[in-house]
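Asks: Give me a 3D structure for the following:
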Amino acid sequence: MTETDARHQLTGPDDEAGAERTAPDSTERINVRPQPDAGWRRFAIDVRPLRHPAYRRVFIGNATSFFGTQFTAVAVPVQMYALTKSTLWVGYLGLAGLIPLLIFALWGGALADAVDRRRLLFVSSVLMWVCTLGLLAQAVLRVDSGSLLLVLVAAQSAAVAVSSPTRSAIIPRIVDLDEVPQANTLNYTASTAASVAGPLVAAVLIQYNVAWAYGVDAVTFTVALWAAFRLPAIAPEEGEGGGSRGRLADVMFGLRYLATTPVLLLSFAVDIVAMVLAQPRALFPAISAQRFHGGGIGWLYASIALGSVVAGLTSGWVARVRRQGTALIGAVVVWGLAVAAAGLAHSLWLCVLLLAVGGAADLVSAIYRQTILQTYAPDHLRGRMQGVFTAVVVGGPRLGDLRAGATAVPLGLGAAWVGGGIAASVVAVILAVVFPSLLRYAASRP
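Replies: Prediction:
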């Protein structure tokens, strides 16, 4: 690919200390510059991307709003069960959230390649906020309708499907390209920490009134709206296949690009392998009941996220790795083996520890997968690639739950858990050996 040193100036309503720079053109590869930090600073999370005002606001907005969304994530199923006394209706919430995400993620990515990404992010965020206000209103007014909950969840999910790829496609434009790994680390660490703390606080509020949980989400989400509004204009760069208008043809162009780009295609493939084959979440209740005498279910569910948080806080080394493709494969292998080892553990705390190791590896793989996607794909296709990424991230774990539950019936709990982890590691290695382009990928060259 042709390299360029051109930097694009972004101007907008937040023109602080001069115009904020975009990252280099997407065809320029990362040139990682090792920092001379010593001691613990070499491993502490790298916060340098926060020096960019636009990214700093986006980070604060995302972290705050994601903490708030955890309140709604807990409140909606609790309210649905209270209204219907039916676990089937609670299950419908999963479908109501999943189907719009899978449908609209690809279209949302195409839109992100067609229009000003700042405007699209703001509009889709407003739609998400309106849905949250709708949830708050129905709780305050005691509408007591399970069907209305399904409609609001589906509408909110459709808005998320547009905002998520747009937000991710923006990141390489508001930080230096060699800071994309650090920016992704900050984002993943903050969101994982919120996913641990949010439900704990939400559970306390819901005991008083479910409306309080929706209210917290509505208030915290205003920070994300502020962050999106203060972004400068970010129009997609021109390129072959650019000029997207969000049509089906534009979506198909993005999929053809992905199919003919082995590095990106394999990064998606190993992620699907990791989630579908090794995800043990659906087996936690059975393991808790059969092996740990009904105890530790909370620790099992929290273990992977806790490992991810610890990995994020000690991730200063991440940006110094040039062989990001090899690191991605290695992280997936560690994830699979850690899950398999946890399935063999008969001590709750050993199982939790091994799952935490898996969570740490999962964070590392997520960082490199997202970084490769954001820096390898040209800017005019980043939205569409992020749309595919959103669909994979959403669908993969759910398929993993289905795989785990279905194989546990004929094979037994232990074989389904351990075998899945081993299979994920083996398949990841086979893919890397048979299709070595991902192994050869380095941060400074394609």
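
Asks: CA atoms for contacts and neighbours, from now on please.
Replies: Fine.

Asks: ok, the residue nearest the centre of the chain to Ser164 distance?
Replies: Compute the mean C-alpha point of the chain, and by Cα atoms, centre = their mean the closest residue is Val393, 6.5 Å away. Distance of Val393 to Ser164, computed by Cα to Cα, to the nearest Å: 11 Å.

Asks: and if you look at Ala319?
Replies: Relative to Ser164, and taking Cα to Cα, Ala319 is found at 23 Å.

Asks: now swap in Val123 and tell me
Replies: For Val123 relative to Ser164 (Cα to Cα), the value is 12 Å.

Asks: between the two, who's got more neighbours?
Replies: Using other Cα atoms under 10 Å, the more surrounded residue of Val123 and Ser164 is Ser164, with 23 against 18.

Asks: tell me the contacts of that one?
Replies: Residues near Ser164 by Cα atoms under 8 Å, 6 or more residues apart in numbering: 386-387, 390.

Asks: Check Glu237 too.
Replies: Per Cα under 8 Å, 6+ apart, neighbours of Glu237: 379-380.

Asks: So it lies in a strand, does it not?
Replies: No: assigned with DSSP: H, G, I helix; E, B strand; the rest coil, Glu237 falls outside any strand and is coil.

Asks: Which neighbours do Val123 and Ser164 have in common?
Replies: With Cα under 8 Å, 6+ apart as the test, Val123 and Ser164 reach no residue in common.

Asks: Assign the closest residue to Asp46 other than its chain neighbours to helix, strand or coil.
Replies: Excluding the flanking residues, the one nearest Asp46 by Cα to Cα, 6 or more residues apart in numbering is Gly316, at 5.2 Å. Assigned with three-state DSSP, Gly316 falls in the coil class.

Asks: Just the element for the residue nearest to the centre of the chain, please.
Replies: Val393 belongs to helix 379-411 when assigned by DSSP states H and E.

Asks: The chain: strands as residue ranges?
Replies: 9-10, 20-21 (DSSP state E).

Asks: Ala154: how many residues sit nearby?
Replies: Ala154: 22 neighbours (other Cα under 10 Å).

Asks: That one contacts Leu102, correct?
Replies: No: if you go by Cα atoms under 8 Å, Ala154 and Leu102 don't touch, sitting 11.4 Å apart.

Asks: how far away is the closest residue to Val388 other than its chain neighbours from Asp250?
Replies: In this structure, Val388 finds its nearest non-sequential neighbour in Leu106, 5.9 Å apart by Cα to Cα, 6+ apart. Separation of Leu106 from Asp250 (Cα to Cα): 10 Å.

Asks: cool, Pro165 as well?
Replies: Distance of Pro165 to Asp250, given as Cα to Cα: 15 Å.

Asks: Would you do the same for the sequence below? I want to compare the two.
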Amino acid sequence: MTEPDAPASPARRRFVDLSPLREHPVFARLWIGTSISGIGTWVTTVAVGLQLFDITGDTFAVALVGGISLVPMIVAGIWGGMLADAFDRRRVLILSSIVAWLSILGIVALSAADSLLTGRAPVWPFYILTTLNAVAATISSATRASVTPRILPEAMVSRANALNGIAFGLQLTIGPALAGVLVALIGFPLTFAVDAVLFTAGFLGVLGLPRLPPLTRTAKPGWESLRDGVRFLRHAPNIRMSFIVDIVAMSLGRPYVLLPAIGASVIGGGSVTVGVLTAAAAVGTFLTGLFSGPVAHVHRYGVAVGRAITLYGVFIALFGAVLAGMATGWFGPVGESWDQVNLVALLLAAVALAGSGASDEVSAIFRSTMLLTAAPDEMRGRLQGIFIVVVTGGPRVGDLVAGGLAVLTALWVPPVVGGLAIVAIIAVLLRVQSTFRHYDARDPRP
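Replies: A predicted model of the protein is given here:
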């Protein structure tokens, strides 16, 4: 087994370390299944936004998908983390996956009904089903992350997180692009059905896990368990700060809810442009994972996270600058058909989002590894629950902020203002929180 500080070849230092997949079949099965099912998840995420925009023509109606599910997701993250600490994590994964699967099938049926009705289907059932899916996915994600240190040696956790970044990059590259193409070719119902089919791979990966009961006696889900988690977090300044900096980035730097309107009226190209721009961020994420060999040799996690999120804010502001340039009208009219897209603006916007995806993934690798290695096993479920609430709830707050601000001002304002605010706030946080700035992975402290 390769030690984290052992000498490595130049290729190994540059490229991702595959040893977690080669040496640990259980992790490999879970990783492959999650990678495939995640593509379907993004197909549905993008397609739901496109269908709601098609029904209502309202960007804020698209933003409400995230806003309505926010509070249930917060509850699910906290409760799901307690479940993961108190019960067999494999069983929790199986049950939550079944619920997620059923919600996807419900979306398929609802979309089919909309296509068959003479009038348009109401939007509220979409909100209910997407919220149910988000709740189940939050519980699954929190539990799945807490499984990693149980099926891998601690020295491989950062490498596993880098591999997860590659998986996420592939999902975000293929899923949204596939959604745009499928919606255009076969319509919404069959597009959602693709997710239901791909979900089987993730379910098989979960079934391949061994039993994972608690290692120590832990309070059953309830107030006592929650108090234990809060008490631990109160004395864990580094983990707390890892949550805070991500909330800042995601709540102020999320332009994706704007993409349907951008594809329709700013850059042009309609649903295909939405898929291309969403996939561009994933390309950056994927490339970061691909060239993640050095992660095992980086120890100053706080510094790495701070610099990565600062760069993220810069790229988001640049994306907004492209939209501001298009808003001047100097580049001519655009339309929803692909032959009416402004290719120069699309390329510049895609580069900016690719940069944001790359920098966000650097932050994610080190924040995830900090959480999994600095926290004891009996707390990992609850902390992962909070972590999942942050990484999934933060973007939903960001959707509401971006959608609401765009309605009040212009589409380019949220990314420009948000990106610059991220840079300023992160600089202040790193200055006032010295323990996070000096965090050293060789002596992990929560």
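
Asks: Would you mind finding the match for the residue nearest to Val388 of structure 1 in structure 2?
Replies: Taking TM-score structural alignment for the superposition, Leu106 of structure 1 sits opposite Ile78 in structure 2.

Asks: residues near that match, how many?
Replies: Around Ile78 of structure 2 there are 25 residues (other Cα under 10 Å).

Asks: isn't it right next to Phe387, touching?
Replies: No: Ile78 of structure 2 is beyond contact range of Phe387, at 9.3 Å (criterion: Cα under 8 Å).

Asks: quick one: what's aligned to the residue nearest to the centre of structure 1 in structure 2?
Replies: Aligned against structure 2 by TM-score structural alignment, Val393 of structure 1 finds its counterpart in Val391.

Asks: just how off-centre is stretch 376-390 of structure 2 within its chain?
Replies: 16 Å (Cα atoms, centre = their mean, to the nearest Å).

Asks: And for stretch 300-316 of structure 2?
Replies: 17 Å.

Asks: Show me what Leu172 of structure 2 aligns to in structure 1.
Replies: With TM-score structural alignment as the criterion, Leu172 of structure 2 matches Ser195.

Asks: picking up where we left off before, out of the contacts of Ser164 of structure 1, which is nearest to Pro199 of structure 1?
Replies: Thr390 (22.6 Å; Cα to Cα).

Asks: what about that closest one, distance to Val333 of structure 1?
Replies: On the measure of Cα to Cα, Thr390 of structure 1 and Val333 of structure 1 end up 22 Å apart.

Asks: Same check on Glu20 of structure 1?
Replies: 39 Å.

Asks: Ser140 of structure 2 -> structure 1?
Replies: Ser140 of structure 2 maps onto Ser163 in structure 1, by TM-score structural alignment.

Asks: Which residues are in contact with that match?
Replies: Ser163 of structure 1 touches 108, 120-121, 124-125, counting by Cα under 8 Å, 6+ apart.

Asks: Now those in JSON lines, please, with extra columns for distance to Thr371 of structure 1 and neighbour count.
Replies: What follows is the contacts of Ser163 of structure 1, written out as JSON lines (distance: Cα to Cα, whole Å; neighbours: other Cα atoms under 10 Å):
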{"residue": "Gly108", "distance to Thr371 of structure 1": "20", "neighbour count": "31"}
{"residue": "Leu120", "distance to Thr371 of structure 1": "22", "neighbour count": "21"}
{"residue": "Leu121", "distance to Thr371 of structure 1": "20", "neighbour count": "27"}
{"residue": "Ser124", "distance to Thr371 of structure 1": "24", "neighbour count": "22"}
{"residue": "Ser125", "distance to Thr371 of structure 1": "24", "neighbour count": "24"}
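
Asks: Sort out which of those residues are in helices and list them.
Replies: 108, 120-121, 124-125 (DSSP state H).

Asks: Tell me the one of the residues you listed nearest Arg369 of structure 1?
Replies: Gly108 (20.0 Å).

Asks: nearest residue to the closest one other than its sequence neighbours?
Replies: Val162 (4.0 Å).

Asks: In this structure that neighbour contacts Ser124, no?
Replies: Yes: taking Cα under 8 Å as the definition, Val162 of structure 1 is a contact partner of Ser124 at 6.4 Å.

Asks: sorry, back to before: neighbour count: Glu20 and Val333 of structure 1, which is higher?
Replies: Val333 (27 against 23).

Asks: corresponding residue for the more buried one in structure 2?
Replies: Under the alignment (TM-score structural alignment), Val333 of structure 1 maps onto Thr310.

Asks: Count the neighbours of the residue nearest to Gly108 of structure 1 for me.
Replies: 28.

Asks: now swap in Arg217 of structure 2 and tell me
Replies: Arg217 of structure 2: 9 neighbours (other Cα under 10 Å).

Asks: Could you pull up the contacting residues of it?
Replies: Ala86.

Asks: mind redoing it with 10 Å?
Replies: Arg217 of structure 2 is in contact with 85-86, 378, counting by Cα atoms under 10 Å, 6 or more residues apart in numbering.

Asks: picking that back up, between Ile78 and Phe387 of structure 2, what contacts are shared?
Replies: 138, 142, 381.

Asks: which among those gets closest to Val407 of structure 2?
Replies: Of all the shared contacts of Ile78 and Phe387 of structure 2, Val407 of structure 2 sits closest to Thr138, with 29.1 Å by Cα to Cα.

Asks: any common contacting residues for Val162 and Ser124 of structure 1?
Replies: Residues touching both Val162 of structure 1 and Ser124 by Cα under 10 Å, 6+ apart: Gly108.

Asks: ok, how many other residues are close to the nearest residue to Ala155 of structure 1 once chain neighbours are set aside?
Replies: Among residues not flanking Ala155 of structure 1 along the chain, Cys131 sits closest, at 6.9 Å (Cα to Cα, 6+ apart). Counted with other Cα under 10 Å, residues neighbouring Cys131 of structure 1 total 21.
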